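1. Here is the input, now give the coordinates:
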Amino acid sequence: MAGSTVIACLRYRDAPAAITWLCTSFGFVERLVVAEKDGGIAHAQLSLGTGMVMLGSVRDNDYGRLLRQPDETGGLGTQGLYLVVEDVDAVYARAVAAGAVIVLPLKDEDYGGRGFTCRDPEGHLWSIGSYDPWT
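-> Below is the predicted model:
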């Protein structure tokens, strides 16, 4: 099996814009994007190294009613994602240039590695760092 056995799933109000932002800011690559006639995204797979996130447009369906978006919780997240990257400073610069809201500054961590935490344009929480728990 290639890749991760755990894949994060996200919903966005403007999924096409989120896909562009995630690829530009964090370096994700589109593997599959299934667009809907209304301009939404039925399903998308974005990869980064051996990891992946799947995402789609916010929908009022059985699964969609189980989720809340950050703008519905006062900006509080119910989960966060962590990306392992080689060049944290470069990703930080791209994220800032793309308008990421930095919530924890770029710094060297006591446990090793370097990282920062930000929110994407719809408020989802992302931590990006060079610390790799697999090594």
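2. C-alpha from now on. contacts and neighbour counts both.
-> Fine.
3. Show me what the biggest helix by length in the chain packs onto, helices and strands only.
-> Taking DSSP state H as the assignment, the helix of the chain that covers the most residues is helix 15-26. Under the contact criterion of 3 or more C-alpha pairs under 8 Å, 6 or more residues apart in numbering; DSSP states H and E, the helices and strands touching helix 15-26 comprise strand 29-35, strand 41-48, strand 51-57, helix 88-97.
4. Alongside the first, I'd like the structure of this one:
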Amino acid sequence: MDEDEKEMLFEAHARLANNRDKKPPPGFYDVADEDRPIELNKFPTTIEELEGERRRRVDKEARLRKQDAARNKIAQMQDAPSAILQANKLNDPETVKKRSKLNLPARLIPDHELEAIAKIGIASDLMEE
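-> Reported below is the predicted structural model:
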């Protein structure tokens, strides 16, 4: 018998042994802990459960946003003069940078050479047709 046939016979023998409630033969590994129930993660199974989680998250985020806004407001009230100076700096038209002129490098090919290249291209197009 070849290896595949031996493996099929071994699997069939194991299945028959399991059907007759016979214990598996002792092996290399301890299987005593395999009878304990497996702890599964509980995922929301209904739309209501899912919506409840979403609402809790949205409520928490809204609460945190309100806290941040209150903290920012308190910080601005405590440091009002520097906040006003900073706002004035941002709104000052002199501090806004204007774009400089675009400076391109000098051309490497003079006009008469560009015209010659264009003529050559037009002539080659006419010859192809």
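5. Superposed, how do the two chains score by TM?
-> Comparing the chains after superposition, counting by TM-score structural alignment, normalised by the length of structure 2, produces a TM-score of 0.16; 35 aligned residues with a C-alpha RMSD of 4.7 Å.
6. Save the helices and strands packed on helix 15-26 of structure 1 as TSV, and put in distance to Ile128 of structure 1 and mean neighbour count too.
-> TSV is the format used below for the helices and strands packed on helix 15-26 of structure 1 (distance: least, C-alpha to C-alpha, whole Å; neighbours: other C-alpha atoms under 10 Å):
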stretch	distance to Ile128 of structure 1	mean neighbour count
strand 29-35	16	14
strand 41-48	12	19
strand 51-57	13	20
helix 88-97	7	17
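7. and of those, who's closest to Ala18 of structure 1?
-> Evaluated over these, closeness to Ala18 of structure 1 peaks at strand 51-57, with 9.1 Å, by C-alpha to C-alpha.
8. Tell me where structure 2 has strands.
-> Assigned by DSSP state E, structure 2 shows no strands.
9. Please enumerate the helices of it.
-> Taking DSSP H as the criterion, structure 2 contains helices spanning 3-19, 47-78, 80-91, 111-128.
10. possible to save those as TSV with mean neighbour count?
-> Below are the helices of structure 2 laid out as TSV (neighbours: other C-alpha atoms under 10 Å):
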stretch	mean neighbour count
helix 3-19	11
helix 47-78	12
helix 80-91	12
helix 111-128	10
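11. re the thing from before, the longest helix of structure 1 vs strand 41-48, what angle?
-> Put simply, helix 15-26 of structure 1 runs at 10 degrees to strand 41-48, going by axes from the mean of the first three to the mean of the last three C-alpha atoms, to 10 degrees.
12. What residues sit buried inside helix 15-26 of structure 1?
-> Across helix 15-26 of structure 1, burial judged by 16 or more other C-alpha atoms under 10 Å covers 15-16, 18-19, 21-22, 24-26.
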